[in-house]
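In: can you look at this prediction? I've put the sequence above it.
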Amino acid sequence: MNPFGREARTRRRSGLTALALTCAIILSGCGVRLESPPPTEPVPDAAEVVRRTAVADALLVAEQAEAAAAADGVKADISAELTVISEVAIAQAEQLGGEYDSGLGDILSERSGASPSASTPEQTPRAVVTSLRDAAARTRAAADQAQLGPLGRLLASISTSQTQYARSLAQLTGTKGPALPPTRIPEPAEPGDAGETAAALASAGAGPVAIPTGLSAEELSALVLAEDSAGYALEVRAAQADGSVRTQAYERAKLHRGRAQAWALVAGIDGTDQDPRRVAYAVPDTPTTDLARDLESDLAQNYATLVGIAEQGTRAILVALLTEATLAGAQWGAPAIPFPGLPERA
C-alpha cells in the first residue's frame, strides 16, 4: 500500500470539510437558511367551536350596546338599559372563558401582507335587539347540543338572559322581540310507535319532541314535586287575592299543575306508589308577589341543573322551561340577572 496515497486522500477530505464549513458560515451571514414550516392555528374541537361562537356573540352585543348607549339622541332609559346589557354581555363572555388569542393571527397577517377585517356592525338600539335575538337562538341550540353538561348549563343560562334583555329592550324601542322557544313537554310514546309520534308532533309544529334522557328517577320525581307544590301554593294565594294578582296566580297555578302531571307521565310514576305529589303542601307566609318570584326562581334553578345532567340533543325542553320560568318571575317583579338559574354565579 502506498502511504503517500493515503495521506493525499486524507488531505483532500480535510480540505472538502473545511470548504463546506466556510460556505455554511458565509451563507448564514448572508441570511440564507432553510425555511421552517409557517406556524398554524390549532384546530378547535367541537366544544371549543361552541364556546368561541358564544363568546363572539356576547362580545358583539357588548360592543354594539356600549356604542348605542353613547349615541346622540338615545333616550335616557334606553341608554341605561344598553349600558347594563353591555356589562352583562362582558361578564358572560368572561364566564365562558373569554376570547381565544393564540398570537398567531398578527404573525400570519404580517407574513401575508393581509389586513384584518374592519367591518363595523350597526350600532343602534334596534340593532342590539337583533343581535341579542340571534345570539339567544344560537346559544339555546348550542346548549342542547353541547357535549359537556356544565357548558350546556351555562349556555342555557346565557341564552335565557339574552332572551330576557332582548324582550325588555324591544319593548323600550318598539322593536320586534325574540320568539320564545316552545315549552310543550313531550308525551312518552307507546312501545312501537315512538317514530310515528315524533313525526306527527313535528309535522304539527308542536315543538320539541325529545324526552330528556340521562335523568334519574329521583331527579324526575323531584321535578314533579317542585312543579306540583308551586301550583298548590299559587292556588292558595289565588283564592286569597283579587284582581290581576288573582288571575295571574290562578293561571300560573294551572300551568304548574299541568307540568307536574306531564313530568309524572314522562317519569312513568303517575298514579303509582312512586308519585311524590301530595294533597296539600306548606305555603310560606310571605306576600304573594314575593312567593311567586321565589317559586319561579326555584323552578328555573331546577331546570338549569337538569340541563347540566341530561344528555346532549335532549335538553331543548329543559332549556325552554328555564327561560319560561325566568320570564314568569320577571312578570312578578324579579330583576333581570346575568345568569338565570345559576345562583353560584350571582
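Out: That came through fine. Residues are numbered from 1 along each chain as shown.

In: contacts and neighbour counts: CA atoms only from here.
Out: Will do.

In: my read is that Thr175 contacts Arg126, right?
Out: Yes. Thr175 is in contact with Arg126 according to Cα atoms under 8 Å; the separation is 6.5 Å.

In: these two: which is more packed in?
Out: A count of neighbours by other Cα atoms under 10 Å puts Arg126 above the other of Thr175 and Arg126, at 20 against 17.

In: that one: which element?
Out: Using DSSP states H and E, Arg126 sits within helix 125-145.

In: which elements pack onto that helix?
Out: helix 46-69, helix 149-173, helix 316-331 (3 or more Cα pairs under 8 Å, 6 or more residues apart in numbering; DSSP states H and E).

In: CSV for those, including distance to Asp101 and mean neighbour count?
Out: Output for the helices and strands packed on helix 125-145, formatted as CSV (distance: least, Cα to Cα, whole Å; neighbours: other Cα atoms under 10 Å):
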stretch, distance to Asp101, mean neighbour count
helix 46-69, 11, 21
helix 149-173, 20, 25
helix 316-331, 30, 24
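
In: now render those helices as TSV, adding distance to Asp270.
Out: Shown next, in TSV, are the helices and strands packed on helix 125-145 (distance: least, Cα to Cα, whole Å):
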stretch	distance to Asp270
helix 46-69	37
helix 149-173	28
helix 316-331	20
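
In: out of the ones you listed, which comes closest to Glu81?
Out: Glu81 sits nearest to helix 149-173 of all the helices and strands packed on helix 125-145, at 7.1 Å, using Cα to Cα.

In: included below, for side-by-side comparison, is a second structure:
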Amino acid sequence: MHTSTRRSPGRLLGALLVSGALLLGGCGVRLDGPPPEVPSPEPGEILRQEAALETAEILALAEAAGADAQASGATGDVPGDLAHIASDATTHLTDLGGVWTAPPRPSATDGTDSGEEPTDAGTTPSGPVTGADVLDALEGSTAVDRAADPDADADLATLLASIAINRALWAAELRADLGLSDVPDGTADPATAELDIPDTLPASAAPVVRTLDALGYTQEVIAARGDEAERSEAAGAAVTLRDMAEDVAIAAGIDGTDADPRAAAYSIDTEDLQGARATLIAELLPGWLAQVPDTEGADRAPLIALATQAAFLSQDPDLRVATYPGLG
C-alpha cells in the first residue's frame, strides 16, 4: 500500500475533524455507526486473488512435502524438485501481489477491534504431504483457465500463462522422478500433441510465422541430407511446419502481404543443422507467449497450449525449469 508523505491540507483537515468529533462527543452527540463496508473487488481482482490462493496452496504443499522428504532422508531428484517448485511458487505469489486478507473490522459501537480474525492468507496442510500431493496440485492448476478469462487483463493473462507453463514442466519432471510414467487422464505428451491454430491472431504474430517457416525449411534440408530412415520423418515435419506457418499468417491477416515474412530459403548453419533447429524451436515459446496480451480471452487457451508445446520441445533436461518460461 502506498502511503502519502504530504503533510499540509490533508493532515490539517484530519486534525480539525478529530477535534470536532471530541467537541461533539462532549456535548452528548453520538457519531457511532457501522464500520465502512469493504469495497467489492473488481472481476480482475477476483481472478488475481484466486490465482494467488492456488499458488499459496502449491507453495505450502511443496514446502511440507520437501520438509517430510528431508526428515525421512529421501534421496534422488524429488527433494530438489520440491525445493525448486516451492521457490518458484514463492516468486509467483509475490508477483501476483500475494493473498489479500481482510483487515480487522472496527466495532460498530466503540471503534475497537471487533475480534474477527482476518482471512487465512495461505493453506497449512493438516497431515503428511507427499510429492504425489504436489503433483496433483500442479496438474490440477487452473492458471490456463484464468489466463483465458476475459476479465484477465493483458499483464495478468501473460503472467498466468507463463506460470501455467512452469507448472506443466514441473509436473512432468516430478512425475518422472516419482517413477509415475502414465498420466491418469490419458493426456497426450504436450511435445507431440496435435494442436489447432486460433482462427484470429494479431498481426504481431509475424515473427512466429517466420520461425515456423524457417523450421520447415531446416527440416527440408535435414531430409535432403539425411539417410532413408530419417528422410521421411524430416520431410513430414517440414510439411507440417510450413502448413502451420501458413495457418498463422492467415489468422494474423498477413498472408501474401508485405508483412508476410516467409521466404523460399533461410540462412541457417548447415554445418550444425540440429543446432539450427534447436535455436529456432527456442524462439517459439516467447513468440507464442507474446501474442497473449493482444488476443481475445477465448483464443488464449490454444495459444498457451502452443506455447506449452514449444516449452516441452525446447526444455533441456539437464537445466532447471525457468521460473517464468518464455518471459526471460
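Out: Received the coordinates, thanks. The structure presented is a predicted model; accordingly, all values stated were derived computationally and were not measured.

In: who wins for proximity to Asp298 of the first structure among the helices and strands packed on helix 125-145 of the first structure?
Out: helix 316-331 (8.9 Å).

In: so that closest one versus helix 125-145, what angle?
Out: Here helix 316-331 of the first structure runs at an angle of 140 degrees relative to helix 125-145 (axes from the mean of the first three to the mean of the last three Cα atoms, to 10 degrees).

In: mean deviation of helix 316-331 of the first structure from the second structure?
Out: Helix 316-331 of the first structure, aligned to the second structure and superposed, deviates on average by 1.3 Å (mean Cα distance after the TM-score superposition for the first structure).

In: what does stretch 82-94 of the first structure give?
Out: For stretch 82-94 of the first structure, the mean deviation from the second structure after alignment is 0.8 Å (mean Cα distance after the TM-score superposition for the first structure).

In: quick check: buried residues in stretch 283-297 of the first structure?
Out: For stretch 283-297 of the first structure, the neighbour count (16 or more other Cα atoms under 10 Å) marks 288-289, 291-297 as buried.

In: looking at the residues you listed, which are in strands?
Out: When these are checked against strands (DSSP state E), there are no matches.

In: distance to Ser14 of the first structure added to those residues, as TSV?
Out: TSV is the format used below for these (distance: Cα to Cα, whole Å):
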residue	distance to Ser14 of the first structure
Thr288	99
Thr289	97
Leu291	95
Ala292	94
Arg293	91
Asp294	90
Leu295	91
Glu296	88
Ser297	86
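
In: which stretch among the helices and strands packed on helix 125-145 of the first structure comes nearest Lys254 of the first structure?
Out: Closest among those, once you apply Cα to Cα, is helix 316-331, at 13.7 Å.

In: by contact count, what packs against the closest one?
Out: Looks like helix 316-331 of the first structure contacts helix 125-145, helix 149-173, helix 288-307 (3+ Cα pairs under 8 Å, 6+ apart).

In: so the shortest one versus helix 316-331, what angle?
Out: Relative orientation of helix 288-307 of the first structure and helix 316-331, computed by the same axes, to 10 degrees: 160 degrees.

In: and for helix 288-307 of the first structure, what are the contacting residues?
Out: With Cα atoms under 8 Å, 6 or more residues apart in numbering as the test, helix 288-307 of the first structure has contacts from 149, 152-153, 156-157, 215, 219, 223, 226-227, 230, 234, 237, 249, 284, 315, 318-319, 321-323, 325-326, 328-330, 332-334, 340-343.

In: please redo it, this time with the cut-off set to 7 Å
Out: Contacting residues not belonging to helix 288-307 of the first structure are listed as 149, 152-153, 226, 230, 237, 315, 318-319, 321-322, 325-326, 328-329, 332, 334, 341-342 [Cα atoms under 7 Å, 6 or more residues apart in numbering].

In: check stretch 25-43 of the second structure too.
Out: Stretch 25-43 of the second structure is contacted from outside by 106-109, 151, using Cα under 7 Å, 6+ apart.

In: same deal with stretch 75-93 of the first structure?
Out: 55, 58-59, 61-63, 65-66, 69, 158, 172, 338.

In: for Glu7 of the first structure, which of the helices and strands packed on helix 125-145 of the first structure is the nearest?
Out: Of all those, it is helix 46-69 that lies closest to Glu7 of the first structure, at 66.4 Å by Cα to Cα.

In: tell me the angle of the helix or strand following the closest one relative to helix 149-173?
Out: Once helix 46-69 of the first structure ends, the next helix or strand along the chain (criterion: DSSP H and E) is helix 76-95. Angle, helix 76-95 of the first structure to helix 149-173, by the same axes, to 10 degrees: 170 degrees.

In: so how far is stretch 145-165 of the second structure from its chain's centroid?
Out: 6 Å (Cα atoms, centre = their mean, to the nearest Å).

In: quote the end-to-end distance of that stretch.
Out: Between the opening and closing residues of stretch 145-165 of the second structure there is a gap of 12 Å (Cα to Cα, to the nearest Å).
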